[in-house]
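In: Sequence isn't available, so here's the structure alone:
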C-alpha cells in the first residue's frame, strides 16, 4: 500500500474536502483526486461517498481512516520523542559483557542507571563470545582486551588482575598457605583452562596447576567460581574487582597474581551521538571511580 497515498487519504478524510486537503498538502485538487482514485483502485473499494457539500467516508473508508489516524498519532509521538531526545534518554540498549564481569560487577550496579533513566530498556547479553559491534549484534560492549574491529570508539576503563581469595571461615578451618606449594593442602577453585577467558587468567591457572593440588573445582565462569569461594569450598582464582563486591574476602598469597588485563568499553562509530550510549558510558565511568575510592578507603 502506497504510503504517500495513505497520507493524502488521511488528509482528505480529516478535512472532508478535496480542496481543503489540497491546501494543507500544497497540492492541486485534481492531484489529490487522482491519488484517491488510485488508492481506491488498488484496494478495489470505494472510500468516499461524493456529495455536493463534501465527502463522507464509506464503511471501508472508516476502517482505513481508523488505521491512518492511529498511524498519525504514533508518528506525532515519535516526532515529539525525537525532538525531546536532546535531553531525554529512552529506548533499548543492548549491552554485551563477559559472564563474570556482567554478573559480579555490572548487573548489581544497574539500579542507579535505571533510577536516572527510568525509560531505558537494557538487554544485557553475557557471554564470552565477542559480539560483532559493527554488524550491530550489540550496541555497546565491555571487553577484557582492546577491541580489534574497525570503526569502533573505544575507551579504556580500568585494569584487572586475577588473584587468590578465600573466606575468613575457610582459612580459620584449613589455615592460610604461606607458599604456593602449600596449596596442596587446600581445594583450588578456578575457571577451567579450556573455557574462553583472558590469556592472563588462563596462564595463572596453568601455573598453579603445575603444583600438586589434589582437590580442585573448575567452573566455566567467574560467577560460579565466586559462589564456590563464598560458600567456603576453597581458595579461588578471581578478578580483583570482587573485593569491592565481597569485601570480607581475604587475599591469599599476595605475591601471586596474573598479568594486567585491560578493560575496554567500545561502541560503533555511528552511535557516537547516541544519548543511550553516552548515559551508559558515563554511568560505567562514574561507578569505576566510586569503586576505586572504596578500594582506596579499604586499603
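Out: Perfect, I can see it now. Note that the structure is a prediction, hence the values are computed from the model and not measured. Residues are numbered from 1 along each chain as shown.

In: Every contact and neighbour count from this point should use C-alpha atoms.
Out: Will do.

In: which SS class is the residue nearest the centre of the chain?
Out: Taking CA atoms, centre = their mean, the centroid of the chain lies closest to residue 95, which sits 1.9 Å from it. At residue 95, secondary structure determined by DSSP: H, G, I helix; E, B strand; the rest coil is strand.

In: Next: residue 49.
Out: The assignment at residue 49 comes out as strand when based on three-state DSSP.

In: wait, isn't the residue nearest to the centre of the chain in contact with residue 138?
Out: Yes: counting by CA atoms under 8 Å, residue 95 sits close enough to residue 138 to count as a contact (6.0 Å).

In: In the chain, what residue spans correspond to helices?
Out: 3-15, 18-25, 29-43, 59-84, 99-100, 110-116, 168-174, 199-209, 222-230, 242-245, 275-298 (DSSP state H).

In: For residue 183, which of the ones you listed is the nearest?
Out: Go through these one by one with CA to CA and the one that ends up closest to residue 183 is helix 199-209, at 8.6 Å.

In: If you count neighbours, what's buried in that closest one?
Out: Buried residues in helix 199-209, counted by 16 or more other CA atoms under 10 Å: 200, 201, 202, 204, 205, 208, 209.

In: Next one for the comparison:
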C-alpha cells in the first residue's frame, strides 16, 4: 500500500526515500519491530514501550527518511511501497550490525595481533624477556614486539602500545601506572673480591675499579658526580658501556665493581652485593595511550605487566629496600633462577 496522495503516481516519479543521512538506529530498530509484529501495540509490548512512544519514534523515523512508511485504517497498520524499500535497507543495517558484533566478539576471543612493548634495556633483557613465555603460552595468537632501549618510548605519539620507564613520563594525555621501585646496589664478582677485596664504604670504594653503564650520558654523569664528588671518572672507571647486559657480564667476569638492581643476585653471574650504601631507588612506571588501553590484546598485556611487577609477589620491587640475602624469606614463588632466564646461581654438581 501507499499513501492516498501518491496513488496513481508511478513509483519512479514519487519522492525518493532517503536513508543516507539516517543517524537514529534505535528508531530504525523500532520500525523493524512494528513491521515484524504487524501492529504498534504488539511492537510496544515486545519492546516494553508505550504505544505512544512507539508512534513518536515512527513519526521521527518518517521525518528522517522523508517518506510515509505506514498507512493506518480500521483494519490495522499497512506498510507502504516506500516502507517496504526501507525495510530492506534497515534489515541490511541490522545484518551489518550483527556482523560487527560477531567480529568484535571474535577478536576479543581470539586476542590476536601485535602488541608493541617498549622497556628499558636491563628490565627488558633480564626481567621481562624470560617471563614473556608465560604471556605467550596464555595468548599464543598475540605477537609481542619487545623493544629494549634506554630511550623512553612516547606512547602519546604511538611509538609503542605500552611502555615501561624508570622516570615518570611528562606527557599529559596518557595513562600512568606506578608498578614498583627498583633498588640499586654495588656488586662485585667472587673473582674480583678474591683479588681486590670488598669495599665497605664510599671512601674505600674510590680505591677500587668500577665498571658503569652510561646509557644516558648526562644522567649518568650527574649520578657519578653526586656519589663521588671531586673524583674524576678516569681515576675510577676501567670500563663503561651503553647497555646493561654488557655491563653486567663484564662485572660478573671480574672486570670491576658495578651498579645493578637488588635482583642481580639471581642473574647467574655469581655476583655478591657489597655493603656500600648507594640509596638510589628508581620508580618504575607503565604508560599507555587511553585508546590503546581499550584494545583487548593491549589490555591483557597491560594487566600482565602490572602483575609482573607486583611488589607483593616480588620483594625486589617493593617500596622499601629488601636486601638480596632476605629474598628467600620474603619471596614464596617459583625458584628465582626460573624467573631470570633459567640461569643457575648454584654450583654445578
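Out: Cool, the structure landed. Quick caveat: nothing in here was measured; it's all calculated off a predicted structure.

In: Which strand runs longest in the second structure?
Out: The strand spanning the most residues in the second structure, taking DSSP state E as the definition, is strand 175-189.

In: Which positions within it qualify as buried?
Out: Neighbour-count burial for strand 175-189 of the second structure, counted by 16+ other CA under 10 Å, picks out 175-176, 179-189.

In: Check stretch 8-28 of the first structure too.
Out: Going through stretch 8-28 of the first structure with 16+ other CA under 10 Å, the ones that come out buried are 8-13, 15-22.

In: what residues does it touch?
Out: With contacts defined as CA atoms under 8 Å, 6 or more residues apart in numbering, stretch 8-28 of the first structure is touched by 29, 32, 33, 35, 36, 54, 55, 56, 57, 65, 68, 69.

In: one more time with 10 Å
Out: Stretch 8-28 of the first structure has contacts (CA atoms under 10 Å, 6 or more residues apart in numbering) with 3-7, 29-33, 35-37, 39-40, 47-48, 50, 53-57, 61-62, 64-69, 71-72.

In: Return the residues in contact with the nearest residue to residue 231 of the second structure once chain neighbours are set aside.
Out: Nearest-residue entry for residue 231 of the second structure: residue 225, 7.3 Å, with adjacent residues in sequence omitted and distances by CA to CA, 6 or more residues apart in numbering. For residue 225 of the second structure, the contacting residues are 219, 231, 232, 233, taking CA under 10 Å, 6+ apart as the criterion.

In: any idea how far residue 225 of the second structure lies from residue 239 of the second structure?
Out: As for residue 225 of the second structure, its distance to residue 239 of the second structure is 17 Å (criterion: CA to CA, to the nearest Å).

In: thinking again about what came up before, and the two most separated of the buried residues of stretch 8-28 of the first structure?
Out: So, those by CA to CA: farthest apart are 10 and 19, at 13.6 Å.

In: which ones are touching residue 244 of the second structure?
Out: Under the criterion of CA under 10 Å, 6+ apart, the contact partners of residue 244 of the second structure comprise 120-123, 125-126, 150, 212-215, 250, 259-260.

In: one more time with 8 Å, if that's ok
Out: Contacts for residue 244 of the second structure were tallied using CA under 8 Å, 6+ apart; they are 121, 122, 213.

In: Out of the residues you listed, the closest to residue 298 of the second structure would be?
Out: The closest of the contacts of residue 244 of the second structure to residue 298 of the second structure turns out to be residue 121 (CA to CA; 20.8 Å).

In: what's near enough to touch the equivalent of residue 143 of the second structure over in the first structure?
Out: Alignment note (TM-score structural alignment): residue 143 of the second structure maps to residue 121 of the first structure. Neighbouring residues of residue 121 of the first structure by CA under 8 Å, 6+ apart: 90, 91, 92, 93.

In: quick one on the thing from earlier: I'd like the contacts of residue 225 of the second structure as JSON lines, with distance to residue 245 of the second structure appended.
Out: Formatted as JSON lines, the contacts of residue 225 of the second structure follow (distance: CA to CA, whole Å):
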{"residue": "219", "distance to residue 245 of the second structure": "19"}
{"residue": "231", "distance to residue 245 of the second structure": "26"}
{"residue": "232", "distance to residue 245 of the second structure": "25"}
{"residue": "233", "distance to residue 245 of the second structure": "21"}
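
In: ok so, going back, name only those of the contacts of residue 244 of the second structure that count as buried.
Out: Burial by neighbour count, 16+ other CA under 10 Å: within those this picks out 121, 122, 213.

In: After superposing, tell me the mean distance of the longest strand of the second structure to the first structure.
Out: Here the mean offset of strand 175-189 of the second structure against the first structure after fitting is 1.1 Å, by mean CA distance after the TM-score superposition for the first structure.

In: what about the corresponding residue of the first structure for residue 256 of the second structure, distance to residue 218 of the first structure?
Out: Structural alignment places residue 256 of the second structure opposite residue 234 in the first structure (criterion: TM-score structural alignment). With distances taken as CA to CA, residue 234 of the first structure is found 11 Å from residue 218 of the first structure.
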